[in-house]
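Colleague: Need coordinates for the below:
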Amino acid sequence: MAQTVEPSASVESETLQIELESQYSIEKDAGQKITSWSLPSALIRYGVLNKAEFQFSIPVTRQQVFNGDKLVETYHEIGDMQVGMAIDLWKQHKLIPEASLMARAIVPVAQNDVSAGVGKILSLNLMNQLTERLSFNYNVGFLQDIDLSSSGFYIINFTYELNQKFHFFVEQFGDFTMDDFLSHSFNIGFGSNLVDNLSVDFSFANGLDYKMNYVGVILTWVTHT
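Modeller: So this is what the prediction gives:
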């Protein structure tokens, strides 16, 4: 998993931004090891107004299940499609953070169960520029899945710009219900601006209360239409 925090500002009008993410994860549970590889997943952002963007995402995953060291199952799947918008609310003013509101619908394109509903994600995305190089980015939101289960989530991220070419970040993700915290993970990484409109990010994450590790990379390409 590369940075999962959502930005506090939308892309510029008539700007197309494509983020290709490939992620490798290993989960161990009750003698089984499950490895997953995204092939990659794509997130498309397009600036439709001065302060809004259209978003479209669909993941593709290859998964293997091991019992001990023996491979017992391999399958590919297309994940649930996400379609939505992000709208800028205001810019940072002193201690008041820059903010945007994101809303996405989760459409079960790979589900054979016709009873599956349409899920939703709502997120308030915030950012405080602490110094010229250090930013504090954070999201708080609500997720209702296609099975109608619901949970809240938060993402906390500190990003440090070493120079115009390189940056580093640390990040924590958690999700919860009214009764319990479901999971937490900690993520560190770095990125580089390869050219003016192309960048790459690498990250390493660990589940804090469950046995899962991640390695991820995101390639981001931006063009004006």
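
Colleague: From now on I want contacts and neighbour counts done on CA atoms only, so please keep to that.
Modeller: Noted.

Colleague: mind listing what's buried in stretch 2-15?
Modeller: Residues of stretch 2-15 classed as buried by neighbour count (16 or more other C-alpha atoms under 10 Å): 2-3, 5-13, 15.

Colleague: before we move on, what about stretch 29-49?
Modeller: With burial defined by 16+ other C-alpha under 10 Å, the residues of stretch 29-49 counted as buried are 32-48.

Colleague: Following up with a second sequence; could you model it the same way so I can compare the two?
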Amino acid sequence: MRLFFFAIVAFLFISLPIFSQTVEPAMAVDRNTLQLELESLYVMEKDGADRVNSWSIPSVLMRYGISNSIELQLNIPYLRESIYEDNNAVNSRTFLDNVQMGVSVNLWEEQGALPQAALMARALVPVYDYQTSEIGTLLALNFSNTISNQLSLNYNLGWINDTEGNSAYYIANLSWEISQTIHSFVEFFGSTYNKIDMNHNINSGVGFNLGESFCLDLSVASGLNQQMLFFGGVLTYQFSI
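Modeller: From the prediction side, this is the model:
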């Protein structure tokens, strides 16, 4: 379930210039605009003598604006997962994780201290284990506050429900536009699984605008109260159709 959480929250879009981080946007892409995000993420988690390594190779997120306030979303997570016990490999598989299909709707614009907001809803459709799994759901409220011309605060509150259980999550991201071509960010994110565990993590990175339509972001994250480390990169391309 924890690795599934990382697969869900591994993408970002925040207008132009394009940023590609973990936090989800508080606005939709423009009408008749298609955005493709190719993400590769290597996650290492350890719990006692057990260790799980997961690699997205890559995963794909597609966003399409059917209006300036509504976008359709399709996320296809393609993963390789290896499980170790006492440093001995006990299982390894390459598979399509739950395909996510959904929509994001702008609720209101930013006004002073009132943040810009969007409601995001996705269906989690089983592919790898489709015979025994039911369709899950993801619901989230995504917010954004403009602090200055260079700084923005972006944050999410979400809920995931599938056959493995329930998970609530949060993401808080501070983005800094260093120049027209370089930006950086720091963010905290975490989740609680079935109201038992609350995991907290910190993520930071740097991104490069490679033109009006291309962006590359690189990041590294570490667990604050768990043994987790990941390295990631997202290449984003946006065009009108």
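
Colleague: After superposition, what is the TM-score?
Modeller: Remark: TM-score between the superposed chains equals 0.93 [TM-score structural alignment, normalised by the length of the first structure]; 223 aligned residues with a C-alpha RMSD of 1.7 Å.

Colleague: hmm, back to that, what about the buried residues of stretch 29-49 of the first structure, which are in strands?
Modeller: 32-38, 41-48 (DSSP state E).

Colleague: what lines up against N32 of the second structure once you look at the first structure?
Modeller: Aligning on TM-score structural alignment places N32 of the second structure opposite E14 in the first structure.

Colleague: Let me see the contact set for the closest residue to its match other than its chain neighbours.
Modeller: With sequence-adjacent residues excluded and distances taken as C-alpha to C-alpha, 6 or more residues apart in numbering, E14 of the first structure is closest to G47, at 5.0 Å. G47 of the first structure sits next to 10-16, 53-54 when contact means C-alpha atoms under 8 Å, 6 or more residues apart in numbering.

Colleague: Among the residues you listed, pick out the one closest to H224 of the first structure, please.
Modeller: T15 (4.5 Å; C-alpha to C-alpha).

Colleague: So what does L126 of the first structure match up with in the second structure?
Modeller: In the second structure, L126 of the first structure lands on F143 (TM-score structural alignment).

Colleague: ok, that match - contacts?
Modeller: For F143 of the second structure, the contacting residues are 25-26, 115-118, 154-156, by C-alpha under 8 Å, 6+ apart.

Colleague: same thing with V105 of the second structure?
Modeller: V105 of the second structure sits in contact with 27-28, 69-71, 118-120, where contact means C-alpha under 8 Å, 6+ apart.

Colleague: Pull the most distant pair out of these.
Modeller: Across these, no pair lies farther apart than S69 and M120, at 11.8 Å, counting by C-alpha to C-alpha.

Colleague: Which of those two has more residues huddled nearby?
Modeller: M120 (23 against 17; other C-alpha atoms under 10 Å).

Colleague: so that one makes contact with L157?
Modeller: No - the pair M120 of the second structure and L157 fails to qualify as a contact (C-alpha atoms under 8 Å) at a distance of 10.3 Å.

Colleague: can you count the residues close to V83 of the first structure?
Modeller: By other C-alpha under 10 Å, 19 other residues sit near V83 of the first structure.

Colleague: er, R122 of the second structure actually
Modeller: Quick note: R122 of the second structure (other C-alpha under 10 Å) scores 21 neighbours.

Colleague: on that earlier part again, kindly present the contacts of G47 of the first structure as JSON lines, with separate columns for secondary structure and distance to G79 of the first structure.
Modeller: Listed next are the contacts of G47 of the first structure as JSON lines, based on DSSP: H, G, I helix; E, B strand; the rest coil; distance: C-alpha to C-alpha, whole Å:
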{"residue": "S10", "secondary structure": "coil", "distance to G79 of the first structure": "25"}
{"residue": "V11", "secondary structure": "coil", "distance to G79 of the first structure": "25"}
{"residue": "E12", "secondary structure": "coil", "distance to G79 of the first structure": "28"}
{"residue": "S13", "secondary structure": "strand", "distance to G79 of the first structure": "29"}
{"residue": "E14", "secondary structure": "coil", "distance to G79 of the first structure": "28"}
{"residue": "T15", "secondary structure": "strand", "distance to G79 of the first structure": "26"}
{"residue": "L16", "secondary structure": "strand", "distance to G79 of the first structure": "23"}
{"residue": "E53", "secondary structure": "strand", "distance to G79 of the first structure": "22"}
{"residue": "F54", "secondary structure": "strand", "distance to G79 of the first structure": "19"}
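
Colleague: mapping those onto the second structure, which are still in contact?
Modeller: On the basis of both residues aligned by TM-score structural alignment, their matches' C-alpha atoms under 8 Å, what survives of the contacts of G47 of the first structure in the second structure is 10-16, 53-54.

Colleague: ranges for the helices of the second structure?
Modeller: 2-8 (DSSP state H).

Colleague: got the contact list for G232 of the second structure?
Modeller: The contact partners of G232 of the second structure, taken as C-alpha under 8 Å, 6+ apart, are 39-42, 218-220.

Colleague: N154 of the second structure now?
Modeller: Applying C-alpha under 8 Å, 6+ apart, the residues near N154 of the second structure are 23, 25-26, 142-145, 172-175.

Colleague: Now rank the contacts of G232 of the second structure by neighbours and give me the top one.
Modeller: E39 (25 neighbours).

Colleague: what about that residue, distance to S67 of the second structure?
Modeller: 25 Å (C-alpha to C-alpha, to the nearest Å).

Colleague: Quick one: end-to-end distance for stretch 46-60 of the second structure.
Modeller: Note: stretch 46-60 of the second structure ends 26 Å apart using C-alpha to C-alpha.
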